[in-house]
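Participant: Give me coordinates for this.
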Amino acid sequence: MEAGCVRFYEFGRPRDSVQYGLKPIGFPGAGKILLRMLASPVNPSDLIPITGAYAHRTSLPAIPGYEGVGKVIAVGRDVSPALMGKRVLPLRGEGTWQEYVTSPAEWAVPVPDEMDDYTAAQLYINPVTAWVICTETLKLGPGDTLVVNAAGSALGRILAQFSKMLGFRLIAVTRSNYYTDELLRLGASQVIDTATSPLYDTVMELTEGDGATAGIDSIGGPSGMELSMCLRRGGTFVTLGLLSGIPLNGAELSRRGSIDVKLFHLRRWNQQVWVQTWQATFNRIISMIMEGHLSLMTPAACYPLTEIREAVQAAESPGRNMGKIMLRG
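Facilitator: Have a look, this model is predicted:
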């Protein structure tokens, strides 16, 4: 049996590098499950490896996609048949941009019947990243001030909601006023539009000259360096992404010495976490959503895998309205 999938055979601009094709599908081995994919988002974290940013740990050809939701259609040896027909998140297995995915059963996360496919497909990358950084890496709570750039992103929206839940103050940094009202509604204390306001001066004014307790940088380059300047002495600066494609100036950060710089990789957390903690983390996030305390982005558009280049182009389009680009098998 063959089924559709998306691959890239060389590194480059994502919309040019991805290709639709077919691959053989086999019965899952011991401890594995086979799913028919229902929905997978197109995240920046899915696109960055295609550019070659992580070439040292990417074997070509590769199938992109870190998250999604699917229905179990076959189970391997030593896997409970009760999973058959259930919707789960097929994580820590194959890339999700394909019609069928094989995944380790013990890491698969069951999805409540009441949750729609598009919400379920987004439960991993941004919610888990935001929760782990807030509660484990930074241990944020009342009295803390977090400043975060690229705040109009899915991650920024989630951090705004977590600031309300955990009681810390969020200063959200954007490059336009498009997201201001939404971020304030979700829980951000202030939004700085760098198109009209200087970042450092505004943060210092809002914090009465103290600076923020912590910062999260998803951009890198000059924008990330500017964000790091907004932290108080002893503050913690978390570098998370490289949306600009430009690395931070590590030598300059080291010379400064007044802040604690931490590099967060969800992959490293995955390698260290026990399966019980993994499942408990997802159960908590799912409960937040089901109880109405956390909302994720609604789809802006949904594309079949055969239109993967159009989907990637839509996801990369600057200035598009809020909403996640989704793939369906």
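
Participant: Please count neighbours and contacts with C-alpha atoms only from this point.
Facilitator: OK.

Participant: Return the set of buried residues in stretch 109-116.
Facilitator: Val109, Pro110, Val111 (16 or more other C-alpha atoms under 10 Å).

Participant: outside of whatever helix or strand Arg284 lives in, which residues touch it?
Facilitator: Assigned by DSSP states H and E, Arg284 belongs to helix 275-290. Residues outside helix 275-290 that contact it (C-alpha atoms under 8 Å, 6 or more residues apart in numbering): Glu106, Trp107, Val109, Met115, Leu123, Tyr124, Pro127, Val128, Leu294, Ser295.

Participant: one more time with 6 Å, if that's ok
Facilitator: Leu294, Ser295 (C-alpha atoms under 6 Å, 6 or more residues apart in numbering).

Participant: buried ones in it?
Facilitator: Trp278, Gln279, Thr281, Phe282, Ile285, Ile286, Ile289.

Participant: Check whether Gly241 really touches Ser218, as I assumed.
Facilitator: Yes: the pair Gly241 and Ser218 passes the contact test of C-alpha atoms under 6 Å, sitting 4.0 Å apart.

Participant: picking that back up, any chance of the buried residues of stretch 109-116 in a markdown table, with distance to Val42 and secondary structure too?
Facilitator: Formatted as a markdown table, the buried residues of stretch 109-116 follow (distance: C-alpha to C-alpha, whole Å; DSSP: H, G, I helix; E, B strand; the rest coil):
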| residue | distance to Val42 | secondary structure |
| --- | --- | --- |
| Val109 | 20 | strand |
| Pro110 | 21 | strand |
| Val111 | 20 | coil |
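
Participant: Could you give the number of residues near the closest residue to Lys164 other than its chain neighbours?
Facilitator: Spatial nearest neighbour of Lys164, excluding adjacent residues (C-alpha to C-alpha, 6 or more residues apart in numbering): Gly187 at 5.2 Å. Using other C-alpha atoms under 10 Å, the number of residues around Gly187 comes to 23.

Participant: show me what contacts Gly187?
Facilitator: Gly187 neighbours (C-alpha under 6 Å, 6+ apart): Ala160, Gln161, Lys164.

Participant: The structure of the following sequence is requested for comparison with the preceding one:
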Amino acid sequence: MPKGICADKPGGIEVLDWREIDSPELGPNDVLIHQTKIGLNFIDVYMTSGIYPFPESGPQIPGGEAAGIVAEVGANVEYLQIGDRVAYTTANGAFREERVLPAEKLVKLPDNVSDEVAAASMLKGMTVEYLLNRSFKVQKSHTVLFHAAAGGVGLIAGQWLKHIGAESIGTVGSDDKIDLAKKVGYTHVINYNKSNFVEEVRRITNGIGVDVAYDSVGQATYPSTLSCLKKFGLFVSFGQSSGIIKNIAMADLQKNGSLYAQRPTLFDFIPDPESLREVSSNMFKMLSDGHINMHINQRYPLKDVPKAFEALVARKTTGATVFDVGRS
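Facilitator: Prediction:
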């Protein structure tokens, strides 16, 4: 019987259990995937901490991006065949050896994109795609602030922004992450634990501010990030690694220059197979053309999810973390 990482109640790493789990019965529109590689994201920690609701029955299984091989297809499935290499992103449920999903949730992998790269990029890479192309269409003339520049999403964003030609300002939490963020393409990098990032952004932009600020940190950087924006700028809050923003007020937007604010989620940009393929194809093309490279700096066996959670929460990771299921 296949195994997975399960949590029967909310909590920290102590609630994570590596155990045998049943796979759902294959429906006519479903595919059984023998998973090979699985990515790690901060939202996986939220899924088992209790920030998000648990299933009404059965355990919470975290994990939002993975790649693998089609092992069985339902009677109505035409798009995929046994042996195809596929990848996906979902809200949760990926930390398992086998998975049944609707075929429409899967994308075929290009030959030049490995399972490991796909598992590290489905959620993170498509997040960057929508942030820079859809939440706000970043162009060469724009100046952009991106928090957590040395994280999994941040490193992809730095490369993508360099390709666009925009001026980019990244923030990191330690000096050893500055070089990493600069190497991927950020024009400027600020250690927010040593410098006041608002003052630095105003200095870099000659007091004007940035066109758009992307923030996945949350409570620790709010409302300071608003002071980095130019008049009528856009604040995009797409995560909360330091905690959910609790003190947000509409008046904050007014007093910082009639700002706009958005709280997007990837799944609103990929609601159907056509949009999923469009966004993933754009991301895969950036990978295939060499404009972005995945920095997979941590690797673990799937059973070691608790160790990976510890490192992530302690901010001891850079770039992407990938779990090996034990198949190739």
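
Participant: re the thing from before, now check the second structure for the residue matching the residue nearest to Lys164 of the first structure.
Facilitator: In the second structure, the residue matched to Gly187 of the first structure (TM-score structural alignment) is Gly185.

Participant: Give me the mean deviation of the helix holding Arg284 of the first structure from the second structure.
Facilitator: Helix 275-290 of the first structure differs from its equivalent in the second structure by a mean of 1.5 Å after superposition (mean C-alpha distance after the TM-score superposition for the first structure).

Participant: ok, so of the buried residues of stretch 109-116 of the first structure, who is nearest Gly235 of the first structure?
Facilitator: Gly235 of the first structure lies nearest to Val109 out of these, by C-alpha to C-alpha, at 34.9 Å.

Participant: So what does the closest one match up with in the second structure?
Facilitator: Counting by TM-score structural alignment, Val109 of the first structure lines up with Val107 in the second structure.

Participant: related to what we said a few turns ago, which ones among the contacts of Gly187 of the first structure map onto helices?
Facilitator: Mapping the contacts of Gly187 of the first structure onto helices (DSSP state H) picks out Ala160, Gln161, Lys164.

Participant: so who does the second one touch?
Facilitator: For Gln161 of the first structure, the contact set (C-alpha under 6 Å, 6+ apart) comprises Leu186, Gly187.

Participant: can we see that at 10 Å?
Facilitator: Shown in contact with Gln161 of the first structure (C-alpha atoms under 10 Å, 6 or more residues apart in numbering): Gly167, Leu170, Leu183, Leu184, Arg185, Leu186, Gly187, Ala188, His293, Leu294, Ser295.

Participant: Let's see which of those end up in helices.
Facilitator: Leu183, Leu184, Arg185, Leu186.

Participant: I'd say the first one and Ser189 touch.
Facilitator: Yes: taking contact to mean C-alpha atoms under 10 Å, the distance of 8.6 Å between Leu183 of the first structure and Ser189 places them in contact.

Participant: Now do the shared contacts for the two.
Facilitator: Common neighbours of Leu183 of the first structure and Ser189, using C-alpha under 10 Å, 6+ apart, are Ala160, Leu170, Ile171, Ala172.

Participant: which one in the second structure is aligned with Gly234 of the first structure?
Facilitator: Aligned partner of Gly234 of the first structure by TM-score structural alignment: Phe232.

Participant: What is the three-state secondary structure of its match?
Facilitator: The three-state label given to Phe232 of the second structure by DSSP: H, G, I helix; E, B strand; the rest coil is strand.

Participant: what separates the match of Val109 of the first structure from Gly68 of the second structure, distance-wise?
Facilitator: From Val107 of the second structure across to Gly68 of the second structure, the span is 11 Å (C-alpha to C-alpha, to the nearest Å).

Participant: tell me, what's touching the two both at once?
Facilitator: Asp84, Arg85, Val86, Ala87, Tyr88.

Participant: Pull out the buried residues from the residues you listed.
Facilitator: Here, 16+ other C-alpha under 10 Å leaves Arg85, Val86, Ala87, Tyr88 buried among these.

Participant: in terms of contact, does the first one touch Leu32 like I think?
Facilitator: What it means is Arg85 of the second structure. No: shown here, Arg85 of the second structure and Leu32 do not form a contact pair, counting by C-alpha under 10 Å, at 11.8 Å.

Participant: Do a quick rundown of the helices in the first structure.
Facilitator: Taking DSSP H to define them, one finds helices in the first structure at 14-17, 44-47, 117-120, 125-132, 154-166, 180-186, 199-206, 221-228, 250-256, 266-272, 275-290, 308-316.

Participant: so the fifth one matches what in the second structure?
Facilitator: Helix 154-166 of the first structure lines up with residues 152-164 of the second structure when matched by TM-score structural alignment.

Participant: So which bits of the matching stretch are buried?
Facilitator: Those would be Gly152, Val153, Gly154, Leu155, Ile156, Ala157, Gly158, Gln159, Trp160, Leu161, Lys162, Ile164, for stretch 152-164 of the second structure by 16+ other C-alpha under 10 Å.

Participant: average distance between that stretch and the first structure?
Facilitator: Once the two are superposed, stretch 152-164 of the second structure sits an average of 1.1 Å from its aligned residues in the first structure (mean C-alpha distance after the TM-score superposition for the first structure).

Participant: any idea how far that stretch is from the chain center?
Facilitator: A distance of 13 Å separates the C-alpha centroid of stretch 152-164 of the second structure from that of its chain, computed with C-alpha atoms, centre = their mean, to the nearest Å.

Participant: still on that earlier bit, buried subset of the ones in helices among the contacts of Gln161 of the first structure?
Facilitator: If you count burial by 16+ other C-alpha under 10 Å, the buried members of those come out as Leu183, Leu184, Leu186.

Participant: before we move on, back to that, export the shared contacts of Val107 and Gly68 of the second structure as JSON lines, with columns for distance to Glu25 of the second structure.
Facilitator: Listed next are those as JSON lines, based on distance: C-alpha to C-alpha, whole Å:
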{"residue": "Asp84", "distance to Glu25 of the second structure": "20"}
{"residue": "Arg85", "distance to Glu25 of the second structure": "21"}
{"residue": "Val86", "distance to Glu25 of the second structure": "20"}
{"residue": "Ala87", "distance to Glu25 of the second structure": "20"}
{"residue": "Tyr88", "distance to Glu25 of the second structure": "19"}
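
Participant: Stretch 285-298 of the first structure maps to which residues in the second structure?
Facilitator: With TM-score structural alignment as the criterion, stretch 285-298 of the first structure aligns to 283-296.

Participant: Give me the distance between the two termini of the matching stretch.
Facilitator: End-to-end distance for stretch 283-296 of the second structure: 17 Å, by C-alpha to C-alpha.
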